[in-house]
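In: Structure, please.
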Amino acid sequence: MRKSALLSGILYLILGALFTYFAVQSVRDHGGWGFFSYILVILATFDIGTGIRLISFHYFIKRAARKKQER
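Out: As a prediction, this is how the structure comes out:
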């Protein structure tokens, strides 16, 4: 079963938001930035970046398919 780039992108954005939430909670609970907080922020950054890239790729493919049909 194939997943669309849009669905994968949305899932990555959700994971990025979840990692961001956990990082904020970790900083709030421990009173400062620790190693685990930095790891969570790095994971969130990669996930959000990948999610945005996949969503833009989905719309790029849709736009290319639409142009191909118009020819």
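
In: rest of the way, CA atoms for contacts and neighbours
Out: Noted.

In: so where do the helices sit in this protein?
Out: With helices called from DSSP state H, the chain shows them at 5-30, 35-70.

In: Next, the angle helix 5-30 makes with the last one.
Out: Pointing back at helix 35-70 there. Angle of helix 35-70 versus helix 5-30, following axes from the mean of the first three to the mean of the last three CA atoms, to 10 degrees, is 160 degrees.

In: Name the residues of stretch 57-71 that are buried.
Out: Using 16 or more other CA atoms under 10 Å as the test for burial, stretch 57-71 gives His58.

In: which residues touch that stretch?
Out: With contact meaning CA atoms under 8 Å, 6 or more residues apart in numbering, stretch 57-71 is reached by 4-6.

In: Second chain to compare with the first, below:
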Amino acid sequence: MVRSPLSSGIINIILGVLFTYFAIQQVKMNDWNFFVYILLLIATFDFGAGFRLIAIHFKLKNMKKNQ
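Out: As a prediction, this is how the structure comes out:
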């Protein structure tokens, strides 16, 4: 089964929100530590990939529409 870029992008954004939430909770329980930076780095990659995949979805949709 092949997933569309839109659904993969939405999943990545949800994961980015989840990792950001975990990082915030970790800072509240403890202080800033290495684990928080790792969580935020993963969240950043997920947000970037998610927005990129959503942009690809709309570019492909526009290309199919113009054909």
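
In: Now do the nearest residue to Ala23 of structure 1 once chain neighbours are set aside against Val24 of structure 1, distance only.
Out: Nearest residue to Ala23 of structure 1, sequence neighbours excluded (CA to CA, 6 or more residues apart in numbering): Ser37, at 5.0 Å. Applying CA to CA, to the nearest Å, the value for Ser37 of structure 1 to Val24 of structure 1 is 8 Å.

In: higher neighbour count, these two?
Out: Comparing Ser37 of structure 1 with Val24 by other CA atoms under 10 Å, the one with more neighbours is Ser37, at 20 against 16.

In: Give the aligned equivalent of that one in structure 2.
Out: When structure 2 is aligned by TM-score structural alignment, Ser37 of structure 1 is paired with Val36.

In: Wait, that match touches Gln25, no?
Out: No - Val36 of structure 2 is beyond contact range of Gln25, at 9.3 Å (criterion: CA atoms under 8 Å).

In: Give the full set of residues in contact with Ala49 of structure 2.
Out: Shown in contact with Ala49 of structure 2 (CA under 8 Å, 6+ apart): 9, 12.

In: and what of Val36 of structure 2?
Out: 23, 26-27.

In: For Leu41 of structure 2, state which of the residues you listed is nearest.
Out: Ala23 (10.1 Å; CA to CA).

In: which ones are touching that closest one?
Out: 36-37, 39-40.
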